[in-house]
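Novice: Provide a 3D model corresponding to the input given below.
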Amino acid sequence: MGISQYLKEIGRGVRGARALTREQAADLFAQVLDGSVSDLEIGAFCLAMRIKGETAAEMAGFLDATEARLNAFPASDRPLVVLPSYNGARKLPVLTPLLALLLAREGLPVLLHGMRTEARRVTAQEVLLALDIPALEAPEKLANGTLAHISTAQLQPGLARLLAVREVVGLRNPGHSVAKLIAPSTGPTLLVGSYTHPEYLEVLCGTCALRGMNALLSRGLEGEVCADPRRAPRYDAFVHGQHLPVQAQQPGTAPEVPGLPSSIDAASTAHYTRAVLAGALPTPPALAQQVEYIVQLSRKVASNTSAARTA
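Specialist: Modelled structure (predicted):
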């Protein structure tokens, strides 16, 4: 069905708009990714969905279309830990590279992917470059204990184009949610996901359940997947789509984080990251806890995947 018909369904405002089925959402998003619709139609789609909001079925459909078009990484020996990074630093240093390196040190294959979506923020990719970790030009098999990062354009050019619409209209669109939920590998993955607004957790959980995902969800640091170093957030896990509550939100906020730089620039953040990895500064307890949960969940995903293959 042409995109104009879908726009009539989703573009009737908050009260009049109708939700798409998973299959319809996949068809619509495929047209957007494949570039078969005009810029005007893409703008209409972005604004209509911004007003209506996505359902879990629509998000599942958007992801179906995206993952069918991904340049995927070959399967790793262990579940590939996927860290989407699209928000960057605004007030506090972006600690997603530190989380990624702590996970790699635990022997996990780790992939960080993303792109700049806001001009004034410091990105995780900039910090990784400051740590002398170059970006990949194309997907490749990642060994255990390896961290790699790659741009969204290398994974799915159409998705990168959709994310860039934000520079024109000034608003997020479904592409931002999709980018944070993709599993760019032919083998088992463990997504580390985040949300900013608590009400969005319901949609995320519904999407993970519908698509049988492996994921650890929490309220991250300024939209990033790394834990806020000052707080212990709520964690929700999914293994093959089954919901496993992990930790409730813990009260209290740490007054300070030892050694955390007041500047958010890439060089200062890289210096702090190196100091933590070298043991010169302590790992923030919130990040240490997040690493522990991810390692445990990775083992569970691997065990369940092995059991399913032998069943």
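Novice: Every contact and neighbour count from this point should use C-alpha atoms.
Specialist: Will do.
Novice: which SSE is the nearest residue to residue 284 once chain neighbours are set aside in?
Specialist: The shortest distance from residue 284 to any non-neighbouring residue, by CA to CA, 6 or more residues apart in numbering, is to residue 229 (5.6 Å). Using DSSP states H and E, residue 229 sits within no helix or strand.
Novice: Could I get the full set of helices for the chain?
Specialist: Using DSSP state H, the helices of the chain run over 3-10, 13-16, 22-33, 39-52, 56-67, 96-105, 124-130, 152-155, 157-163, 166-169, 174-179, 201-210, 266-278, 285-310.
Novice: how big is the angle separating the fifth one from helix 201-210?
Specialist: When axes from the mean of the first three to the mean of the last three CA atoms, to 10 degrees is applied, the directions of helix 56-67 and helix 201-210 differ by 60 degrees.
Novice: For the comparison step, fold the sequence that follows:
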Amino acid sequence: MSDTPIEFKDFIRIIGRGQRAGRTLTMLEAEQAMSMIINGQATAEQKGAFLMLLRVREETPEELTGFSQAFRAHTPTSITELSVDLDMGCYAGKRRHLPWFLLAVMLLAKNGKRVFLHGTHEPDSKRLYLKEVLPQIGFEVAQTPDQAKVALDTLGFAYMDLKHINPQLDGIIQLREQFGLRSCANTLARMLNPSNAAHSLQGIFHRKIDVKHRETAALLNDANVLCFRGEGGEVEFNPLRDVTLHLSRSAQQSSEEVKATCETFITKPQELDAKQLISIWNGELDDTYANYGVVGTLSLMLVLVDKLDWNVAYQQAQQMWQGRDKTWPVALPKYNLAAETFDTTGKHYAH
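Specialist: Okay, here's the model as predicted:
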């Protein structure tokens, strides 16, 4: 490709000409193409064709790197300057279990780390998202970087919706309602690290995507990234399943196999009540799966942030969970006392 400006249709032609004539995009081409989409230099039809061609063929780490660079260039400095230790993209939502990873986030925050959470709500996915859960248990969803800073300073963690961070990227995710399929935007949102934190924890659902995350992190030269197949695709350790931890630290890649930590048969609840997060935290309710899920997720965080061996991290996480201050840190709003439970039955979409 020449250095002279080209039309967006040229990028579609590159990836869409078939197995013999077509090819993948270079990192520079990928960054140029996504920048044109972000800047409105592609029609709606061109954007749809581009994203769905990639969806069918699947993106390469080089393409994901270029796309990530384009979106990161559009992250407001007011967010990148929040001073955060750990960034977590919460984009899968939950359908079988409550977001127990939130309790692990609270524990890490109580031990001096600042955690920035971000996510969105996918149309028609029929999942329970973190931004729906937080208000029910007394936490505010930050609408602005200033509100996020207040939450980080007072609680040690904050959540912002992607539409307030990178509306262009969120807009592509919302196109699922029209396409009926997810696009690379779901992957890019997990990789975004809008807070420019030194550490990024990424959960995915589909096999082999974790390797692609690791390879992309290496190409981006991100300082510390840990990607794994989380429960339902979320950033939560599944104690019932063996998992591979994929790490990239300043382009140095590694992986580690971790065995399932819970051998007890767990029956999936038919309803999810967000207030049970409080009951588990304050000790009023005991749940085997929740305990293992919280400790396992906290262990992942310690492996990433404190560079601990898994066994050491797990032992430390158990001690932190058992020794926690069981007082719920915020007051509960009266309106949530009759909050509806989430039905776990029926069809849900994986991402």
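Novice: Send over the TM-score of the superposed chains.
Specialist: After superposition, the two chains reach a TM-score of 0.85 (TM-score structural alignment, normalised by the length of structure 1), with 293 aligned residues with a CA RMSD of 2.4 Å.
Novice: what's the closest of the helices of structure 1 to residue 222 of structure 1?
Specialist: helix 96-105 (11.0 Å; CA to CA).
Novice: which residue lines up with residue 185 of structure 1 in structure 2?
Specialist: Matched across to structure 2, residue 185 of structure 1 falls on residue 195, judged by TM-score structural alignment.
Novice: TSV for the helices of structure 1, including distance to residue 222 of structure 1 and mean neighbour count?
Specialist: Formatted as TSV, the helices of structure 1 follow (distance: least, CA to CA, whole Å; neighbours: other CA atoms under 10 Å):
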stretch	distance to residue 222 of structure 1	mean neighbour count
helix 3-10	29	16
helix 13-16	27	12
helix 22-33	27	21
helix 39-52	20	17
helix 56-67	22	24
helix 96-105	11	23
helix 124-130	12	23
helix 152-155	20	20
helix 157-163	18	21
helix 166-169	18	12
helix 174-179	14	21
helix 201-210	15	19
helix 266-278	15	19
helix 285-310	15	15
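Novice: What separation do you get for the closest residue to residue 33 of structure 1 other than its chain neighbours and residue 35 of structure 1?
Specialist: Leaving out its chain neighbours, the residue that sits closest to residue 33 of structure 1 by CA to CA, 6+ apart is residue 158, at 4.3 Å. When distance is defined by CA to CA, to the nearest Å, residue 158 of structure 1 is 7 Å away from residue 35 of structure 1.
Novice: Now do the same for residue 160 of structure 1: its match in structure 2.
Specialist: In structure 2, residue 160 of structure 1 lands on residue 170 (TM-score structural alignment).
Novice: Strands along the stretch 251-351 of structure 2, start to end?
Specialist: Remark: strands assigned in the stretch 251-351 of structure 2 by DSSP state E, counting those that start in this stretch are 252-258, 271-272, 342-343.
Novice: so which of these gets nearest residue 96 of structure 2?
Specialist: Here strand 271-272 is closest among the strands of the stretch 251-351 of structure 2 (CA to CA), at 8.0 Å.
Novice: Who are the packing partners of that closest one?
Specialist: In this structure, strand 271-272 of structure 2 makes packing contacts with strand 342-343, judged by 3 or more CA pairs under 8 Å, 6 or more residues apart in numbering; DSSP states H and E.
Novice: so the strand it packs on corresponds to what in structure 1?
Specialist: Under the alignment (TM-score structural alignment), strand 342-343 of structure 2 falls on nothing in structure 1.
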